[in-house]
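A.B. asks: Let's see this in three dimensions:
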Amino acid sequence: MTSGPTSGWARRAGVAGAALGALALAAAVWEGYKLVGDPDGTDLFGVPLLPRADDAAMPHLADVVAGLGDVDIAAGQPVWRVVVDACLFTLGVTGVGFAAGTLVGLILAVAMQRLRIVERGLLPYVVLSQTVPLVALAPVIAGWGGRLSIGTYPWQPWMSVAVIAAYLAFFPVAVGMLRGLQSPPAAGVELMRSYAAGWWRTLWKLRAPAALPYLFPALRLAGAAAVVGAVVGEISTGTRGGIGRLILEYSRQATSAPAKVYAAILGAAALGLVVAATVTLLEVGLTRHQRRVAVTG
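C.D. replies: Next up is the predicted model:
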């Protein structure tokens, strides 16, 4: 039977087609609302219900694309180049935060699976940690970072942003990996014990492979959360060079050049897609062997 790889490629092609269709639908809704919407917005009993449809609030998508070729006077470069450079900066910070958050989440998941008392005592606080408002946490982390150093190397502002990204990324990894590690049936665990396999070997041979279907969706969520954390962290801490700071700077020019704001926002959205695609490629590479075994069987 050889339909496994073919069906896998067909599924990924279907996902890609659905994503493109969603983008086309979003563009159609945007332009359609701009065509029929009220330039002053729509209120219901004095409550704003729909946004303004004028050019200052909702520029045409063609104007946003055309604005990418305009020159950013402050940087002396085209807007698209400024957006790409800012995205690359934020991508690097996001990668550091994502890696750190993933490592912390995996360690916590393994510890909670190993000891039930750790799970009972730690898991509520892991969940509670995500209720802290990020805009309140970011200045605190930035303030702490200003008093730290790594040996003789002073703490850099981007490190605070990476910590914020890691703070948001560790939670889905910890919860998803814990669920995956606990997913093997009792019969499988008893079989490993009958072979005199210790906890570490059971973890590596049974629990970790069983956790992969739970881990990668969690990693995709963690990647998206890390991007959000990096962007919000850059805005909250005033870290220069990233797409978050660029959104803030371009928002000050929204009256005269509204397309610039949406160009930066599209850059941030594209950054999230790049992180999600990277995790998907990692999933394909690591699960290929399991798919081959399943097809052979």
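A.B. asks: From now on I want contacts and neighbour counts done on CA atoms only, so please keep to that.
C.D. replies: Will do.
A.B. asks: just checking, G229 touches S160?
C.D. replies: No: applying CA atoms under 8 Å as the test, G229 and S160 come out as separate, 10.6 Å apart.
A.B. asks: Find the residues that touch each one of these two.
C.D. replies: The contact sets of G229 and S160 do not overlap (CA atoms under 8 Å, 6 or more residues apart in numbering).
A.B. asks: Check the protein for me, the residue farthest from its geometric middle.
C.D. replies: Relative to the mean C-alpha coordinate of the chain, counting by CA atoms, centre = their mean, the farthest residue is S194 (41.5 Å).
A.B. asks: Tell me how far that residue lies from A187.
C.D. replies: Per CA to CA, to the nearest Å, S194 is found 10 Å from A187.
A.B. asks: now swap in S256 and tell me
C.D. replies: Taking CA to CA as the measure, S256 falls 67 Å from A187.
A.B. asks: likewise R207?
C.D. replies: Between R207 and A187 the computed distance is 13 Å (CA to CA).
A.B. asks: Between those two, which is the more surrounded one?
C.D. replies: Set R207 next to A187 and count neighbours by other CA atoms under 10 Å: R207 wins out with 24 against 9.
A.B. asks: and for comparison, fold this next one:
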Amino acid sequence: MVERGLLPYLVVSQTVPLIALAPLIVSWGGKVNILGFTWPKWLSAAVLGAFLAFFPIAVGTLRGLASAPSASLELMSSYAASWKQTLFKLRFPAAIPFMVPAFKLGASGAVVGVVVAEISTGLKGGIGRLIIEYAREATGDPAKVFTAVFGAAALGLAMAGFVAISDVLLMRNRPKETTT
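C.D. replies: Okay, here's the model as predicted:
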């Protein structure tokens, strides 16, 4: 039920071109001044990275929360379990196999979002900025551009690998599922 209500909004959020959204976030962020906090430029890139990572994580989590077996849900209901108990003792553990691949996609997507944000906002010091600077010099040495591109790809793979290692470390004591 929640999935059917939220999924259309999640899909619509992903139809907005990221390169068009980046200048808006920089502009709106520049106007933020709450209790002396000023919006640093890197925060705009972080917001865009989080925006791009949010969709696969949200979809994977929603699918996972809906994946609990109906017999188990009936059992929790017969025990008069509250929705909170059902969420944390049944639905969330059932969602983990759906969430880990979603986090891998989200981690890689966050790298893409930050690189695109760096390119479109002119943020200095990042891989996106290196791609722009090296692209100007590409006629002399195209290997520099490929170095930055492969650096971004390596960072995306490293983030996905970090999620995979975290999964192994956190789930090592979980009992293995048996198939009949």
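A.B. asks: Quick TM-score on the pair, please.
C.D. replies: The TM-score (TM-score structural alignment, normalised by the length of the second structure) is 0.93; 178 aligned residues with a CA RMSD of 1.5 Å.
A.B. asks: Please, which helix or strand holds the residue nearest the centre of the first structure?
C.D. replies: Most central in the first structure under CA atoms, centre = their mean is A224, positioned 1.2 Å from the mean C-alpha point. Element membership for A224 of the first structure, per DSSP states H and E: helix 208-237.
A.B. asks: C-terminal to that helix, what's the next element?
C.D. replies: Helices and strands here follow DSSP H and E; after helix 208-237 of the first structure, the next one along the chain is helix 243-251.
A.B. asks: So which residues make contact with that following helix?
C.D. replies: With CA under 8 Å, 6+ apart as the test, helix 243-251 of the first structure has contacts from 83, 86-87, 89-90, 230-235, 238-240, 258, 260-261, 264-265, 267-268.
A.B. asks: how about that helix, aligned to which bit of the second structure?
C.D. replies: Under TM-score structural alignment, the match for helix 243-251 of the first structure in the second structure covers residues 127-135.
A.B. asks: And the matching stretch against the first structure, how far off on average?
C.D. replies: Comparing stretch 127-135 of the second structure with its match in the first structure after superposition yields a mean distance of 0.7 Å (mean CA distance after the TM-score superposition for the first structure).
A.B. asks: That stretch: which residues count as buried?
C.D. replies: I127, G128, R129, L130, I131, I132, Y134, A135 (16 or more other CA atoms under 10 Å).
A.B. asks: Dump these to JSON lines, plus distance to F162 of the second structure.
C.D. replies: Shown next, in JSON lines, are those (distance: CA to CA, whole Å):
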{"residue": "I127", "distance to F162 of the second structure": "19"}
{"residue": "G128", "distance to F162 of the second structure": "22"}
{"residue": "R129", "distance to F162 of the second structure": "25"}
{"residue": "L130", "distance to F162 of the second structure": "24"}
{"residue": "I131", "distance to F162 of the second structure": "24"}
{"residue": "I132", "distance to F162 of the second structure": "28"}
{"residue": "Y134", "distance to F162 of the second structure": "29"}
{"residue": "A135", "distance to F162 of the second structure": "30"}
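A.B. asks: between those, which is nearest A158 of the second structure?
C.D. replies: Closest approach between these and A158 of the second structure, by CA to CA: I127, at 14.7 Å.
A.B. asks: separation between the closest one and A45 of the second structure?
C.D. replies: 12 Å.
A.B. asks: Next: R172 of the second structure.
C.D. replies: Counting by CA to CA, the gap from R172 of the second structure to A45 of the second structure is 34 Å.
A.B. asks: So for those two, which residue has more residues nearby?
C.D. replies: Neighbour totals were compared for R172 of the second structure and A45, and A45 leads with 27 against 10 (other CA under 10 Å).
A.B. asks: can you give me the helices in the stretch 101-250 of the first structure?
C.D. replies: Listed in chain order, the helices of the stretch 101-250 of the first structure (DSSP state H, counting those that start in this stretch) span 116-129, 134-145, 157-181, 186-194, 199-202, 208-237, 243-251.
A.B. asks: Compare those helices and give me the one nearest V295 of the first structure.
C.D. replies: Among those, the nearest to V295 of the first structure by CA to CA is helix 208-237 (16.6 Å).
A.B. asks: Give me the mean distance between the closest one and the second structure.
C.D. replies: Averaged out, helix 208-237 of the first structure is 0.5 Å away (mean CA distance after the TM-score superposition for the first structure).
A.B. asks: Report the buried residues of that helix.
C.D. replies: Going by 16+ other CA under 10 Å, helix 208-237 of the first structure has these buried residues: 208-212, 214-237.
A.B. asks: Likewise for stretch 278-285 of the first structure?
C.D. replies: Using 16+ other CA under 10 Å as the test for burial, stretch 278-285 of the first structure gives V279, T280, E283.
A.B. asks: Any chance of JSON lines for those residues, columns secondary structure and distance to L108 of the first structure?
C.D. replies: Below are these laid out as JSON lines (DSSP: H, G, I helix; E, B strand; the rest coil; distance: CA to CA, whole Å):
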{"residue": "V279", "secondary structure": "helix", "distance to L108 of the first structure": "21"}
{"residue": "T280", "secondary structure": "helix", "distance to L108 of the first structure": "23"}
{"residue": "E283", "secondary structure": "helix", "distance to L108 of the first structure": "21"}
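A.B. asks: ok, those vs W200 of the first structure, which is closest?
C.D. replies: E283 (23.3 Å).
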